[in-house]
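**Q** no sequence for this one, just the structure:
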């Protein structure tokens, strides 16, 4: 019998990730491209798959193109209407491998262990264009991944999208652990369909229909298994890239995007949440509630902005660590170092050019040399005058 999820020890984190806001066109087209490619193999022309969505077939091969969650749901809705095969979505998801998710997928693929994998999943899932919400928990015997609808989708469309994502989840686990990975079970809230035996065969595991939740389970022993393509240096580089890409998504999305831009524009004299709320003509309580609805918080956004600025100052300027700490609003350098380790898992010195004599560290993203050097010069002048 499959066990009920129990609270998990701190070393095996639980997480809950929400889908993104519906309308900002800030997400890469990875999933849309995979779905349209599979529809094309089934005889559906890309133009029909994208009809009424606001995307063109040429966008699918444009690495700079972006779409909204609503547009991706539109592609799923078209696919659901255009194919008669009730197993199309599940089979399609099973054909998707982690590299399909771009940098985010490669980051997961090169993670060292379960804990790092879950940390990356929670921090950067927005880069995967998430349509459904996900809970992950661990019991004494099983890992449990539960999917839920946070966009009030039509039940049949939700089931179609869910099948695609469950198929992807199974293939992703096999990418991580090898073809020997097997599910312990699947629970689906829908009634038992006529093709239930084929569903069981595709999952290779017992399937319970009419369940309270939609979820997949696998043996907890896999948590201790090494990731077969772990690569710490590659994961470290991809972590930075994914962080910056997710910041771009956040900067263009919802209330969190507005707050992010306000803090970025402040550069060093960061306004508190009360001041930010006043600028938006709402109370701080209302602003907190809005951010919570988007799965964000003022403290988390401030951390993200500070972390990005700190890395850029370290790489692009000759500012000392205590100067960077002062610019970012820390009362003590030790507090900045502690926060920096929490943000990145590394020391500030690791981000300096020619760190440890290994040659120049390449900079990723937009340079901030002019602004940073100006701040450094001002601090040096203040020190001389003092």
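**A** Received, thanks. Since this is a predicted model, take the numbers as computed values, not measurements. Residues are numbered from 1 along each chain as shown.
**Q** hey, let's count contacts and neighbours off CA atoms from now on
**A** Noted.
**Q** Can you tell me how far the residue nearest to the spatial centre of the chain is from residue 178?
**A** Nearest to the geometric centre of the chain sits residue 125, at 1.4 Å (CA atoms, centre = their mean). According to CA to CA, to the nearest Å, residue 125 and residue 178 sit 22 Å apart.
**Q** putting a second one here so we can go through both:
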């Protein structure tokens, strides 16, 4: 799951009086790493966080509250592509093709029935307690998204939900812009076929084409990075404390330490190399985007002291951390000057 969604959920929990930072740390997530459109969090950690969030907030309708918070730009390139489309039909076609970028394991299937279009949402695997939360967030999020795109609730649209009406739903009914029908045969967004021709008020052909191309690239990368090593790296990237122990990562992925090592070896990878890759990436961010001194950077990366960090950084890059920071600052200054004189 994209880390940004857990960041938004954490902010929502904070508004409800829950210690969101403490909760993230208890499930092994680094709060400072979640406000990113690029990083992803393992399903196991996301599920544990959502489960604890519902318990500690006492709010079973967190998925609906999340749906309210999900403004289109928060969905990254997919959100940009959707909101810059010409017609509502174009936006829904993008959502159908690229939903997996934002909600792994979910898919949308379009079916035409009489004068309506059914967009059925289904899940490939059992996500446990995360599934109900995600279905609430996605389906009710689609209702709010329609209002964002067209400027008004879509007349005649409705949401179908499988199963009985949850006990908490009446509190939210009036806030959802379309009717909701429970005990249905499918989880779906239903829209009158005529409404598919509604214009999107943020339409921008050039931006739509560029963002769609970025979505295609991201989908290809997601397919290529479906291996076990990628799953391990995602846990490492968002772990607190950093670097995580191999045992902690193995437990998060529900495998033994021996199995984790074996499966990484099968992909010509190793746990330590993955940790070092993430360390190098983080080191570059800390050296170029913060004013932390070398001792602080070393501590953030899990080194005993600045000397050990410096040796490792030279081994990775051939340059000292101080020289790397100096070169980056000079490059940024040169770029700023060239833009100012352009």
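**A** Received the coordinates, thanks. The structure presented is a predicted model; accordingly, all values stated were derived computationally and were not measured.
**Q** where does the residue nearest to the centre of structure 1 sit relative to residue 278 of structure 1, distance-wise?
**A** Counting by CA to CA - residue 125 of structure 1 and residue 278 of structure 1 are separated by 31 Å.
**Q** give me the number of residues near the counterpart of residue 251 of structure 1 in structure 2?
**A** Correspondence of residue 251 of structure 1 to structure 2, assessed by TM-score structural alignment: residue 224. Around residue 224 of structure 2 there are 10 other residues, counting by other CA atoms under 10 Å.
**Q** Give me the nearest residue to residue 52 of structure 2, chain neighbours excluded.
**A** Spatial nearest neighbour of residue 52 of structure 2, chain neighbours left out: residue 23 (7.7 Å); criterion: CA to CA, 6 or more residues apart in numbering.
**Q** ok, now residue 121 of structure 1?
**A** Closest to residue 121 of structure 1 by CA to CA, 6+ apart is residue 108, at 7.4 Å.
**Q** Next up, the contacts around the corresponding residue of structure 2 for the one you found.
**A** If you follow residue 108 of structure 1 across to structure 2 using TM-score structural alignment, you land on residue 82. Residue 82 of structure 2 is in contact with 72, 90-92, 94-95, 208, counting by CA atoms under 8 Å, 6 or more residues apart in numbering.
**Q** which stretches of the stretch 201-350 of structure 1 form strands?
**A** Along the stretch 201-350 of structure 1, the segments classed as strands by DSSP state E, counting those that start in this stretch run 207-209, 214-219.
**Q** mean shift of the shortest one relative to structure 2?
**A** Compared with structure 2 after the fit, strand 207-209 of structure 1 shows a mean deviation of 2.7 Å (mean CA distance after the TM-score superposition for structure 1).
**Q** Now do that strand: which range of structure 2 does it align onto?
**A** Residues 180-182 of structure 2 are where strand 207-209 of structure 1 lands, counting by TM-score structural alignment.
**Q** show me where the stretch 51-200 of structure 1 has helices.
**A** 69-82, 88-94, 103-109, 114-124, 155-177, 196-203 (DSSP state H, counting those that start in this stretch).
**Q** Nearest to residue 310 of structure 1, out of the ones you listed?
**A** Comparison of the helices of the stretch 51-200 of structure 1 against residue 310 of structure 1 by CA to CA identifies helix 114-124 as nearest, at 18.4 Å.
**Q** Just list what the closest one packs against, helices and strands only.
**A** With contacts taken as 3 or more CA pairs under 8 Å, 6 or more residues apart in numbering; DSSP states H and E, helix 114-124 of structure 1 sits against strand 15-17, helix 103-109, helix 232-251.
**Q** Apply 10 Å and report the result again.
**A** Applying 3 or more CA pairs under 10 Å, 6 or more residues apart in numbering; DSSP states H and E, one finds that helix 114-124 of structure 1 makes contact with strand 15-17, helix 103-109, strand 133-138, helix 232-251.
**Q** For the last one, list every residue counted as buried.
**A** In other words, helix 232-251 of structure 1. 235, 238-251 (16 or more other CA atoms under 10 Å).
**Q** with those residues in mind, which one is nearest to residue 203 of structure 1?
**A** Of the buried residues of helix 232-251 of structure 1, the one sitting nearest to residue 203 of structure 1 (CA to CA) turns out to be residue 235, at 29.4 Å.
**Q** Which residues are in contact with the counterpart of the closest one in structure 2?
**A** Residue 235 of structure 1 maps onto residue 208 in structure 2, with residues paired by TM-score structural alignment. For residue 208 of structure 2, the contacting residues are 77-78, 80-86, 91, 214, by CA atoms under 10 Å, 6 or more residues apart in numbering.
**Q** With residue 85 of structure 2 as the reference, measure out to residue 208 of structure 2.
**A** For residue 208 of structure 2 relative to residue 85 of structure 2 (CA to CA), the value is 6 Å.
**Q** Out of the strands of the stretch 201-350 of structure 1, which is the most enclosed?
**A** Of the strands of the stretch 201-350 of structure 1, the one with the most neighbours on average (mean count of other CA atoms under 10 Å) is strand 214-219, at a mean of 22.
**Q** Give me the mean deviation of it from structure 2.
**A** Looks like 2.3 Å for strand 214-219 of structure 1 (mean CA distance after the TM-score superposition for structure 1).
**Q** Against which helices or strands is that strand packed?
**A** strand 133-138, strand 142-148, helix 155-177, strand 185-188, strand 207-209.
**Q** one step back: which residues are common contacts for residue 208 and residue 85 of structure 2?
**A** residue 91.
**Q** tally of neighbours for the residue nearest to residue 215 of structure 1 when sequence neighbours are not counted?
**A** Ranked by CA to CA, 6+ apart and with sequence neighbours excluded, the top spatial neighbour of residue 215 of structure 1 is residue 146, at 4.2 Å. If you count neighbours by other CA under 10 Å, residue 146 of structure 1 ends up with 19.
**Q** go on, residue 166 of structure 2?
**A** By the criterion of other CA under 10 Å, residue 166 of structure 2 has 10 neighbours.
**Q** just the one 10 residues further on next, same as before
**A** Here the number of neighbours of residue 176 of structure 2 (other CA under 10 Å) works out to 17.
**Q** just residue 57 of structure 1 next, same as before
**A** 15.
**Q** now swap in residue 204 of structure 2 and tell me
**A** Residue 204 of structure 2, neighbours per other CA under 10 Å, totals 15.
**Q** need the contact list for it.
**A** So residue 204 of structure 2 contacts 80-81, 83-86 (CA under 10 Å, 6+ apart).
**Q** Since that was my last question, I'll sign off now.
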